[in-house]
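# predicted model and sequence below, questions to follow.
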Amino acid sequence: MRQYSSTALALTLSLIAVPALAAQQATVYRSPSCGCCEGWVAYLKSNGFDATAVSTDDLGAIKAKMNVPADMQSCHTATIAGYGVEGHAPIEAIARLLAERPHVTGIAVPGMPGGSPGMPGPKEPFTVFTFGPAGETEFMRF
């Protein structure tokens, strides 16, 4: 039996699931002064999402409502298909989330890794985590 890495599996799932994202609604809650959040919204739109940015001075309330753990937080929080998507999550992770529909509250890219979707600079390695009542678990690495 041939084994595939989790990255290869995730890429395969994302290629299958990406066309289904075309009509997917995304609401992104962001600080009015954050430029990288605008970059991530543009990234979603370029990948077929119907993305809407909502500027707010109280991101803490949004993160609390979405139950985003403090150590998973970033500069913006989105809602996509009932899931929370925190930070600069790549389309491959969102596609996998929507294809697999795990029993989690959402996914997160903690902090603001350079070169991640919407972030300028050279690409740094980063991890996407799931979060929810069962805690935090590694989901994908980039």
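Cool, got the structure.

# from here on, contacts and neighbour counts on C-alpha atoms
Fine.

# what's near enough to touch the spatially most central residue of the chain?
Central residue of the chain (C-alpha atoms, centre = their mean): residue 89, 3.1 Å from the mean position. Counting by C-alpha atoms under 8 Å, 6 or more residues apart in numbering, residue 89 touches 107-109, 116-117, 128.

# number of nearby residues for residue 122?
Neighbour count of residue 122, defined by other C-alpha atoms under 10 Å: 10.

# thought it was touching residue 114?
Yes. Look at residue 122 against residue 114 with C-alpha atoms under 8 Å: they come within range, at 5.9 Å.

# hmm, back to that, and the gap between the residue nearest to the centre of the chain and residue 82?
16 Å (C-alpha to C-alpha, to the nearest Å).

# how about residue 41?
Using C-alpha to C-alpha, which is the criterion applied here, residue 41 is 18 Å from residue 82.

# go on, residue 110?
Distance from residue 110 to residue 82, by C-alpha to C-alpha: 20 Å.

# give me the more crowded residue out of these two.
For residue 110 versus residue 82, neighbours defined as other C-alpha under 10 Å are more numerous around residue 110 (21 against 12).

# which residues are in contact with the more buried one?
Counted by C-alpha under 8 Å, 6+ apart, residue 110 has contacts 71-74, 86-87, 128.

# do the same with residue 71
residue 110.

# residue 100 now?
No residues are in contact with residue 100 under the rule C-alpha under 8 Å, 6+ apart.

# structure B:
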Amino acid sequence: MGNSFTDAVARRTFLGFGLAAAALPAGVAGAAQGPALEVWKDASCGCCEGWVRHMQAAGFEAVVHDVADLQAVKARNGVPDALQSCHTATVGDYVVEGHVPASDVRRLLAERPRARGLASPGMPPSSPGMDIPGTPYEVVLFGGGAGTRVWAQH
């Protein structure tokens, strides 16, 4: 049997920690939520689902919209025809077009360049969601004052 003074201190300490945790804002007491990502894709596109899973595994919180008219989404978000891919996403103030790796999106959010966003034009076989290794590809930064430039090579 324990000492009543020690038991009282232990109870008080336990209650204090519980009250402190309850006072924290949601998300601080639990797991931290990642950046919010909104994705527009065709309902039947499996590679787009693969990319969404890649982003979620990297900590992004994804909201997915299955739409019939992706061209309208791309036009509304200023994605040039030459840079288009199978899905379009937004994160923060940026557009992410196609199978851009999560690491490139995290870098974009950290560095905050003056640009519209990132694109992985077409559907590169080695990109996240496509997952066929062996084909190098580029991710480009677009819509900034300096035009389109290579952001990363994979």
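Good, I have the coordinates. Quick caveat, the model's predicted, so the values are computed rather than measured.

# just give the TM-score of the two.
Superposed pair, TM-score by TM-score structural alignment, normalised by the length of the first structure: 0.82. Supporting alignment: 122 aligned residues with a C-alpha RMSD of 1.3 Å.

# which helix of the second structure spans the most residues?
helix 4-23 (DSSP state H).

# map residue 46 of the first structure onto the second structure.
Alignment note: residue 46 of the first structure maps to residue 57 in the second structure; criterion TM-score structural alignment.

# what about the alignment partner in the first structure of residue 142 of the second structure, how many residues nearby?
Under the alignment by TM-score structural alignment, residue 142 of the second structure pairs with residue 131 in the first structure. Using other C-alpha under 10 Å, residue 131 of the first structure has 24 neighbouring residues.

# all strands of the first structure, in order?
Assigned by DSSP state E, the first structure shows strands spanning 25-30, 50-55, 76-80, 83-86, 106-108, 127-132, 135-141.

# wait, residue 138 of the first structure touches residue 126, no?
No. If you go by C-alpha under 8 Å, residue 138 of the first structure and residue 126 don't touch, sitting 10.7 Å apart.

# higher neighbour count, those two?
Shown here are residue 138 of the first structure and residue 126; by other C-alpha under 10 Å, residue 126 has more neighbours (18 against 12).

# related to what we said a few turns ago, list the buried residues for the longest helix of the second structure?
By neighbour count with 16 or more other C-alpha atoms under 10 Å, helix 4-23 of the second structure contains no buried residues.

# could you tell me where that helix falls in the first structure?
Residues of the first structure matching helix 4-23 of the second structure: none, counting by TM-score structural alignment.

# and that helix, how far from the chain's centre?
39 Å (C-alpha atoms, centre = their mean, to the nearest Å).

# equivalent analysis for stretch 52-60 of the first structure, please.
With C-alpha atoms, centre = their mean, you get 16 Å for stretch 52-60 of the first structure.

# about what we covered before: for the contacts of residue 89 of the first structure, which one is nearest residue 22 of the first structure?
residue 117 (17.8 Å; C-alpha to C-alpha).

# any idea how far residue 25 of the first structure is from the closest one?
Computed with C-alpha to C-alpha, the distance linking residue 117 of the first structure and residue 25 of the first structure is 18 Å.

# okay, these two: which has more neighbours?
residue 117 (22 against 17).

# what residue in the second structure is paired with that one?
Match for residue 117 of the first structure (TM-score structural alignment): residue 128.

# ok, its match touching residue 99?
Yes. Contact status for residue 128 of the second structure versus residue 99: in contact at 5.8 Å, counting by C-alpha under 8 Å.

# now do the shared contacts for the two.
Listed as contacting both residue 128 of the second structure and residue 99 by C-alpha under 8 Å, 6+ apart are residue 51.

# give the equivalent position in the second structure for the residue nearest to the centre of the first structure.
Using TM-score structural alignment, the partner of residue 89 of the first structure in the second structure is residue 100.

# do residue 102 of the first structure as well
Match for residue 102 of the first structure (TM-score structural alignment): residue 113.

# ok, the closest residue to its match other than its chain neighbours - contacts?
Counting by C-alpha to C-alpha, 6 or more residues apart in numbering, residue 113 of the second structure lies nearest to residue 144, which is 7.9 Å off, once chain neighbours are set aside. Applying C-alpha under 8 Å, 6+ apart to residue 144 of the second structure gives the contacts 113-116.
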